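Novice: sequence plus the predicted model coming up.
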Amino acid sequence: MSYNNPMHRPSPRLVLGLLAWGLAVAVGVQRAERAVHSFDNAADLPPERRRDDGNNGHAQIDFGGQWVMGRMVATGHARQLYDRTVQRPVVREAFPESAESPWARRHEPAAGVKPWSDDDPRHDAESMMHWFVGRDSPDGAKAVGGPLYPPVHGFVMAPLGMLPDPHVAYRVLQVVLFAVVAFIGLGVRRLSDGRIAWPVAVAFAFFFTGCEAALDLAQNSAVTVLILVWGWVLVKNDRDVAGGVVWGLLVYKPLWGATFFLVPLMMGRFRFCAAMVLTGAGLAAMTLPVVGVETWRDWLAVGKEASELYNLNRNWVFLSRDLFGLPRRILIDTSLPESQRGRLDATLLGWALWGFVFTGTAFVFLRHAARRVPTGPLAGFAFLGAYLCCYRFIYYDAFVAAFPLAVLFANPSRLIGPKWWDGLRSVPVLIVAALLLLENHFSPWQYELIGTSLNAGVDYPWDTVLLLGLWAWLGVKLSRAKAQGRPSLGFRPESTDYLLGGEIGC
């Protein structure tokens, strides 16, 4: 067939669509390959140190903690969900020593070896119980502890908990999460009225900070993004009650639910808020006949202990991405015993930074009359401020920031400008580009400054710093727009947005 005839030539729309889907599939395949092999035996390990099952992703706390909760519910231990004396035999059965390396099976912890290091031959079950909050009681009595998730999360994970092998459950959840990312992309397309093409949104999600780690570890931040995006799609379609019901599912991650709840509340979407609260409360109440009231009290005790540990433990401090962690990582001396690390100035600075973002978000947002508009610069600014104000979260939860950015860029021409090349000098686009580069290209980068090593690895919260900068830029621009009597940032909403997908009908 000749393509000299214009009638026979493929349309630019079709070509762009195929290229976009090719990119999304290629990135998805690369991420899948990494997720499957992330925790394989290292190639340079001697045979004695190689695990017999070949991979220990399922034995990491990130997936393992979730699965153990589901297993406790599935095996009839819902009322002992946070009892370490009941958790321990469940964990031992699920993580047998036969799956470990010969070295781990034959050796015992030696004097002078740093506990829980690579040279400390602890078994998977012992490591899991060590990572859980709390410590065993010396007399065998009930000891409250375990994963940080609320009882509702145990029911969410119960179907996977019915699988007796956590390694199989780990792979199943990874497959589910890849499907979740695909549906996040579809939700972004709906949220943007097709301005952001489905494959472009999927590729962006795969590239975005925190996504790769969440897929590798089979962590649940992608599910949180899915709930947020599709609940807000319903709001955009004037279905506030249905959207609130969807957001009520965030009771499984109550910190994120409470954080983002503030935005529809400031918007005056009270039907949405009521539906969200009633759904969340209803789901929590449905667990009571199975878990009892005491289990919920135990969860609060676990959360309190974890919150105190979060302020002092080096691992949690440096993996954190919340505002409180920014001054803490600078001021706390991690060479001291944990009991001596507490610093009032780190706490006060953290609260001051949090208070600045919280009050700044409310002040700028509530001054605008168009605050009920569900997408665009103003709504994106509010959701970005809410994200930054989440009390506690770590590096793979940074994927949740994809939701505020989806709201922000839902109509890109209002933010970037009427022409696609305006994006090359747009501050929001440049900041997002920096996020993607840091996540996907510069992780090996390292720099020495005044005796301090800086790098782009998970110990450094560059994503939080960049998103804080984007929040500040939006706040200034929106304040100026309000002072000048403009409803948004001044760009025409009707222009074609080819930079982010344009009119590709995918």
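Specialist: The structure has been received and is ready for your questions. What you see is a predicted model; the values in this text were computed from it and never measured. Numbering: from 1, shown residues only.
Novice: from here on, just use CA atoms for contacts and neighbour counts.
Specialist: Noted.
Novice: and the helices in the stretch 51-200 of the chain?
Specialist: Assigned by DSSP state H, counting those that start in this stretch, the stretch 51-200 of the chain shows helices spanning 61-74, 84-94, 102-106, 124-131, 151-156, 158-161, 166-191, 198-207.
Novice: how about these in CSV, adding mean neighbour count?
Specialist: Formatted as CSV, those follow (neighbours: other C-alpha atoms under 10 Å):
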stretch, mean neighbour count
helix 61-74, 25
helix 84-94, 18
helix 102-106, 15
helix 124-131, 18
helix 151-156, 22
helix 158-161, 21
helix 166-191, 21
helix 198-207, 24
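Novice: OK, contacts around Arg329?
Specialist: Val317, Phe318 (C-alpha atoms under 8 Å, 6 or more residues apart in numbering).
Novice: that one: which element?
Specialist: helix 325-331 (DSSP states H and E).
Novice: give the buried residues for that helix.
Specialist: By 16 or more other C-alpha atoms under 10 Å, the buried positions in helix 325-331 come out as Gly325, Leu326, Pro327, Arg328, Arg329, Leu331.
Novice: how close does the third one get to Phe318?
Specialist: In this case it means Pro327. Using C-alpha to C-alpha, to the nearest Å, Pro327 is found at 11 Å from Phe318.
Novice: re the thing from before, out of the buried residues of helix 325-331, which is nearest to Arg105?
Specialist: Relative to Arg105, the closest of the buried residues of helix 325-331 is Arg329; by C-alpha to C-alpha it sits at 36.5 Å.
Novice: structure two is appended below for comparative analysis:
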Amino acid sequence: MTATSAPAPDDRALAIRAAFAFFALYAVFFSTGPLFGQWLLDAEGRPLQADFVNVWAAGRMAIEGRAADVYDWAAHRAYEVLAVGHDFEGYFGWHYPPMFLLVAAPLSLLPYVASQLVWTAVTLPIYAAAIRLICRRWDAVLIALAFPAVAMNVAFGQNGFLTAGLLGAGLALLDRRPVAAGILIGLLTYKPQFGALIPIALLACGHWRAIASAAATALAAAGAATLAFGAEVWPAFLASTKLTNHAVLEMGWANFAELVSPFGVSRWLGLGYWSAWMVQGAVMATLAALVWSAWRRPGADGPKRALLAAGCVAASPYAYVYDLTTLGVALAFLLKDGCAPAERRAVALVCLLIIAEPLSGTPLSVLAAPIVAALAIRRIWPGLARWHAVAAA
């Protein structure tokens, strides 16, 4: 089977069987997790603090008229304790721009555990809908839901489904509905570190309507947040970015081993702050050049979008394993028309790296995005693959 042929029935059946095997593992974990203090509830049956607690706490503070205080770590942590009903070690920082409070506020009207379940139940279909838009097949959605980063995102109560869904749907609609695509891309400004490469791609191929729509949406979201929570929330957010940079990227309070970025791995390996930024900067510059060149070329629309999606992950210095949900979108764009045996093995490796990440306590899954990007590059520039084969021979 060639890389661009339709998936063979046997390949599709194998992928579906593998998906159900993953679902069985997920079912065991999520059904027993609350019993053993691993998910939703701790060993004493109390709400278990997880990443989502920062969303609930920020939302409750915004509801109570304290939106600017969400960037005060001591005040925000007090509301995290309120969320779970007991004190705990550590702190789950709120590093998002004010527009994400528009989402967090209504979620905080529910009790913490119920709110986390609702958050997952609402955002997971956004991810699934994006995969459906990309591949136009329900079996592809089933397979994408089995991607290991999906389970990680559910476990942490994180926003990977929203990020991946907005990006995937935006890129899928880019050619036929550019204004709608721009709206979805504009909403991604709630997580700005993931958007560095998107303007480069849109400018490279002249998607001016999408660019205008994205800019208007971002401004509208910022304006809505200002009207809802007051203008003082913006200086508080901007001031907090310096503390976040110092605590997370300089001091490693969030654990460098958990970052799946070139910056994080460089710090984990012992490089200094500025040396790690040089590594991250080199990766970002390389990806920017590749995205620009790829999006200037005619054809290969799926691989180009896959490269961009994988690049958005690798270009972010602040990325965790749940952010790899976006690679599900990248793989959907890349493999929707079939895959070669070598590509199947590469995808299996990506899945294993993501699974091994929390088990090993090391940032193994930092390799996941580069592997997916390399697969896309082979599709965009097939001559490179042929040259490599000749050189190896």
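Specialist: Okay, I see it. From a predicted model like this one, the values you see are computed outputs, not experimental measurements.
Novice: what TM-score do we get after superposing?
Specialist: In this superposition the chains share a TM-score of 0.82, using TM-score structural alignment, normalised by the length of the second structure; 375 aligned residues with a C-alpha RMSD of 3.4 Å.
Novice: still on that earlier bit, and the helix or strand that the helix holding Arg329 of the first structure is followed by, what does it pack onto?
Specialist: Where DSSP H and E defines the elements, the next helix or strand beyond helix 325-331 of the first structure is helix 344-366. Under the contact criterion of 3 or more C-alpha pairs under 8 Å, 6 or more residues apart in numbering; DSSP states H and E, helix 344-366 of the first structure touches helix 325-331, helix 377-388, helix 462-483.
Novice: quick revisit: can you say which of the helices of the stretch 51-200 of the first structure is nearest to Leu309 of the first structure?
Specialist: Closest of the helices of the stretch 51-200 of the first structure to Leu309 of the first structure is helix 124-131, at 11.7 Å (criterion: C-alpha to C-alpha).
Novice: in CSV: the helices and strands packed on helix 344-366 of the first structure, plus distance to Ala205 of the first structure.
Specialist: Below are these laid out as CSV (distance: least, C-alpha to C-alpha, whole Å):
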stretch, distance to Ala205 of the first structure
helix 325-331, 25
helix 377-388, 17
helix 462-483, 15
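Novice: just tell me what Leu259 of the second structure corresponds to in the first structure.
Specialist: Counting by TM-score structural alignment, Leu259 of the second structure corresponds to Ser320 in the first structure.
Novice: surely that match is in contact with Tyr395?
Specialist: Yes: with contact defined as C-alpha atoms under 8 Å, Ser320 of the first structure counts as touching Tyr395 (6.0 Å).
Novice: list the residues that contact both of these two?
Specialist: Joint contacts of Ser320 of the first structure and Tyr395 (C-alpha under 8 Å, 6+ apart) are Pro461.
Novice: okay, the two: which has more neighbours?
Specialist: More neighbours surround Ser320 than the other of Ser320 of the first structure and Tyr395, with 28 against 23 (other C-alpha atoms under 10 Å).
Novice: for that one, what are its contacts?
Specialist: By C-alpha under 8 Å, 6+ apart, the neighbours of Ser320 of the first structure are Arg392, Phe393, Ile394, Tyr395, Pro461.
Novice: which one in the second structure is aligned with the fourth one?
Specialist: If I follow you right, that is Tyr395 of the first structure. Matched by TM-score structural alignment, Tyr395 of the first structure corresponds to Val321 in the second structure.
Novice: Ala289 of the second structure versus its match, what's the distance?
Specialist: 25 Å.
Novice: with Tyr273 of the second structure instead?
Specialist: Here Tyr273 of the second structure is placed at a distance of 24 Å from Ala289 of the second structure (C-alpha to C-alpha).
Novice: now Gly272 of the second structure
Specialist: Gly272 of the second structure is 26 Å from Ala289 of the second structure, by C-alpha to C-alpha.
Novice: could I get the buried residue list for stretch 24-37 of the second structure?
Specialist: Neighbour-count burial for stretch 24-37 of the second structure, counted by 16+ other C-alpha under 10 Å, picks out Tyr26, Phe29, Phe30, Gly33, Pro34, Leu35, Gly37.
Novice: repeat that for stretch 272-279 of the second structure.
Specialist: Within stretch 272-279 of the second structure, the residues scored as buried using 16+ other C-alpha under 10 Å are Ala276, Trp277, Val279.
Novice: again, but for stretch 311-323 of the first structure
Specialist: For stretch 311-323 of the first structure, the buried set under the neighbour-count rule, 16+ other C-alpha under 10 Å, comprises Asn311, Leu312, Asn313, Arg314, Trp316, Val317, Phe318, Leu319, Ser320, Arg321, Asp322, Leu323.
Novice: secondary structure element for the fifth one?
Specialist: The one in question is Trp316 of the first structure. Going by DSSP H and E, Trp316 of the first structure is part of helix 314-319.
Novice: show me the contact partners of that helix.
Specialist: The contact list for helix 314-319 of the first structure (C-alpha under 8 Å, 6+ apart) reads Tyr310, Asn311, Gly325, Arg328, Arg329, Thr334, Ile394, Tyr395, Val458, Asp459, Tyr460, Pro461.
Novice: which two from those residues end up farthest apart in space?
Specialist: The distance between the two most remote of these (C-alpha to C-alpha) is 19.3 Å, for Thr334 and Tyr395.
Novice: how near is the aligned partner of Ala158 of the first structure in the second structure to Lys242 of the second structure?
Specialist: Matched by TM-score structural alignment, Ala158 of the first structure corresponds to Ala105 in the second structure. Distance from Ala105 of the second structure to Lys242 of the second structure, counting by C-alpha to C-alpha: 25 Å.
Novice: who are the contact partners of the residue lying closest to Phe260 of the first structure once chain neighbours are set aside?
Specialist: Excluding the flanking residues, the one nearest Phe260 of the first structure by C-alpha to C-alpha, 6 or more residues apart in numbering is Ala386, at 5.8 Å. Taking C-alpha under 8 Å, 6+ apart as the criterion, Ala386 of the first structure is in contact with Thr259, Phe260, Leu262, Val263, Phe358, Thr361.
Novice: make TSV from those residues and add neighbour count to it.
Specialist: Putting those into TSV (neighbours: other C-alpha under 10 Å) gives the following:
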residue	neighbour count
Thr259	17
Phe260	22
Leu262	16
Val263	24
Phe358	17
Thr361	23
